[in-house]
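below are the sequence and a predicted model for it; my questions follow.
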Amino acid sequence: MHVVPLPALADNYIWLLHDDNGHAIVVDPGEVEPVEAALRARKLTLCAILLTHHHNDHIGGAGALREAHDVPVYAPDDARIAVATHRVLDGDTLKLELPSAHFQVIAVPGHTLSHIVYASEDVLLCGDTLFSLGCGRLFEGTPAQMLSSLQRLAALPGDLLVCCGHEYTAANGRFAQTVEPDNAALKQRVDEVARLRAQHQPSVPATLSSELACNPFMRVNSEGVIDWCRQHGAANDPITRFAALRSAKDAFRA
């Protein structure tokens, strides 16, 4: 399976997955034209649309694509996603024949209450829950919910490619280095991101193992993050530490 990030809107990525036989899936199409352009250029047939959550920058193009290509739209059970043709729930296995792909559906409340991710043997299609070197804002959920969601993702195989919804990695890295300035893996990742962005290349996907080594929101039990939280009066327990990190990131400007 080929995994292609399609830049869209201001800083979104629509994810295009396709096989060698011309069959394609798109994930979180916030607009239509990047998808149509990629299908034309690669001579692909769209077979399905996967949606992770209800925000318009992730579903805005799904209706037009569904009508143009007569394809199913898989989405969480949320009335705000009216374009869905199939609802999927936590623990479901989504089996797509064309292209041949199986995805585990995992509920990850936090960014929104109905957010889901799709995990195959190769990729983690995580919307706005997990970003490279960061995580989504808590628009609907609680710190405890989001931390639990991230912990569920942390238990998945480390070689999964983290396919997130936005190009936020450089800014996330600047914040992460204020938390763990001595993290060598983080420094290496930040340098890699700087090189990629200087070449106008996407900074994602990254592996889940890289996120476990570098992303402070996945590292609330690491000594470096605990030290930072202690300095900010929030070292008592993982949820308190996560909440302190998220609050600090919300206010961070650099």
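That came through, no problem.

CA atoms for contacts and neighbours, from now on please.
Fine.

ok, which stretches of the stretch 151-254 of the chain are strands?
When secondary structure is read from DSSP state E, counting those that start in this stretch, the stretch 151-254 of the chain shows strands at 161-164, 206-207.

mind putting the ones you listed in TSV, distance to residue 184 and mean neighbour count included?
TSV is the format used below for the strands of the stretch 151-254 of the chain (distance: least, Cα to Cα, whole Å; neighbours: other Cα atoms under 10 Å):
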stretch	distance to residue 184	mean neighbour count
strand 161-164	20	26
strand 206-207	17	19
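
so for residue 40, which of the ones you listed sits nearest?
With Cα to Cα as the measure, strand 161-164 is the member of these nearest residue 40 (22.4 Å).

the closest one packs against which elements?
strand 123-127, strand 130-131, strand 206-207 (3 or more Cα pairs under 8 Å, 6 or more residues apart in numbering; DSSP states H and E).

let me have these in CSV, extended by distance to residue 50.
Formatted as CSV, the helices and strands packed on strand 161-164 follow (distance: least, Cα to Cα, whole Å):
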stretch, distance to residue 50
strand 123-127, 9
strand 130-131, 17
strand 206-207, 20
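
okay, pairing it with this:
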Amino acid sequence: MWRLRSRACWQEAAELLRPAAERDPTAALARAELLIEQCLFTAAHWTAAEQALRLAEALATGPEERAAAACARGFLAYVASVLGARDRLDEAQAALGRTSALLPPDAPGRPLLDFRRGLVAENLLRDRTAAWIAYRRAHEGAGERGDELLRSYTWRHLAALAQAAGDHDRAREGFDASLRLREQLGFTVGVAPALAALAEVSAPDEAARMRAEAARLVQALGGVPVWLARQLGAARTPGAPPDGRIGREARGTIS
């Protein structure tokens, strides 16, 4: 499952989960999260993600299952607001607020919730202070729980905020840590964005090498992430998807 996901084969991974997802809330949520991640990297396949999420919401029973489904709902609304056809900020905020109400302070799902709240604050509300606070909480919580994939994201976003504040040394440290974690985990689809981010705070020759490697990876994965492919001018970049579109030029750390 991880190997398929990390190589941008989300639909294949989701198909493996389909039989269990019809009756098991944990499998249903895992399948929905896979398909939402596919939306994030492709800016397409919205209908499949929505259907999978509705099933996960219908199967959820206890507070933690309902919280996890609400957190996924907030993330899908966020991704759709950044890359899709319409603004779903209110839905994202309501769903993440519902998640927070359902989760106790020390729940395992708190770091992911904090991270997604940071995404909304950074990219939809344009509130860097609130984003930094949320990302720091997520970063510390992910570290305590050994969630290295989430830490690769929190490092990346904390670094982006440092870069925006003019602190290039701290930005380089964070982007480098994010890239290193993704390479160690074998999260291939996430390596190109990490390389491109690190290139922004690197010396010109080193930056050119990193962008070339990022473009090569994007090509090898069939043009994903689509927003990065367009920034890099990588070949095989898909056109506007049939069930969604990139609503604004996506730059910076959207994920």
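Done, it's in. Keep in mind that what you see is a predicted model, and the values were worked out from it rather than measured.

need the TM-score between these chains.
In this superposition the chains share a TM-score of 0.35, using TM-score structural alignment, normalised by the length of structure 1; 162 aligned residues with a Cα RMSD of 6.3 Å.

could you identify which of the helices and strands packed on strand 161-164 of structure 1 is most buried?
Comparing these by mean neighbour count (mean count of other Cα atoms under 10 Å), strand 130-131 ranks first with a mean of 28.

check the burial of the residue nearest to residue 178 of structure 2 when sequence neighbours are not counted by counting its neighbours.
Excluding the flanking residues, the one nearest residue 178 of structure 2 by Cα to Cα, 6 or more residues apart in numbering is residue 152, at 4.3 Å. Other residues near residue 152 of structure 2 come to 26 when the count uses other Cα atoms under 10 Å.

any idea how far residue 152 of structure 2 is from residue 176 of structure 2?
To residue 176 of structure 2, residue 152 of structure 2 is 10 Å away according to Cα to Cα, to the nearest Å.

same check, this time on residue 134 of structure 2
21 Å.

the more surrounded of those two?
Per other Cα under 10 Å, whichever of residue 134 of structure 2 and residue 176 has more neighbours is residue 134, with 25 against 20.

you'd agree the more buried one is up against residue 115?
Yes: the criterion here is Cα atoms under 8 Å, and residue 134 of structure 2 meets it with residue 115 at 6.1 Å.

still on that earlier bit, switch the strands of the stretch 151-254 of structure 1 over to TSV; also include distance to residue 143 of structure 1.
Output for the strands of the stretch 151-254 of structure 1, formatted as TSV (distance: least, Cα to Cα, whole Å):
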stretch	distance to residue 143 of structure 1
strand 161-164	20
strand 206-207	24
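
for residue 20 of structure 2, grab the count of nearby residues.
Count around residue 20 of structure 2 with other Cα under 10 Å applied: 14.

check contacts around it.
Residue 20 of structure 2 makes contacts with 27, 28, as judged by Cα atoms under 8 Å, 6 or more residues apart in numbering.

that one: which element?
For residue 20 of structure 2, the host element (DSSP states H and E) is helix 10-21.

give the buried residues for that helix.
Judged by neighbour count using 16 or more other Cα atoms under 10 Å, the buried positions of helix 10-21 of structure 2 are 10, 11, 13, 14, 17, 18, 21.

what of stretch 159-174 of structure 2?
Applying 16+ other Cα under 10 Å to stretch 159-174 of structure 2 flags 159, 160, 161, 162, 163, 168, 170, 171, 172, 173, 174 as buried.

ok, the first one to residue 151 of structure 2 distance?
Meaning residue 159 of structure 2. Taking Cα to Cα, one finds residue 159 of structure 2 at 12 Å from residue 151 of structure 2.

now do the fourth one
Distance, residue 162 of structure 2 to residue 151 of structure 2, by Cα to Cα: 16 Å.

same question, the last one
Using Cα to Cα, one gets 10 Å for the distance from residue 174 of structure 2 to residue 151 of structure 2.

just the second one next, same as before
Separation of residue 160 of structure 2 from residue 151 of structure 2 (Cα to Cα): 14 Å.

to residue 246 of structure 1, which of the helices and strands packed on strand 161-164 of structure 1 lies closest?
Comparing these by their distance to residue 246 of structure 1 (Cα to Cα), the top pick is strand 130-131, with 12.6 Å.

and the closest one, what does it pack onto?
Contacts defined by 3+ Cα pairs under 8 Å, 6+ apart place strand 130-131 of structure 1 against strand 161-164.

count the residues that sit near residue 40 of structure 1.
By other Cα under 10 Å, 10 other residues sit near residue 40 of structure 1.

OK, contacts around it?
With Cα under 8 Å, 6+ apart, residue 40 of structure 1 has no contacts at all.

the host helix or strand of residue 63 of structure 1: which residues count as buried?
Element membership for residue 63 of structure 1, per DSSP H and E: helix 62-69. Residues of helix 62-69 of structure 1 classed as buried: 62, 63, 65, 66 (neighbour count, 16+ other Cα under 10 Å).
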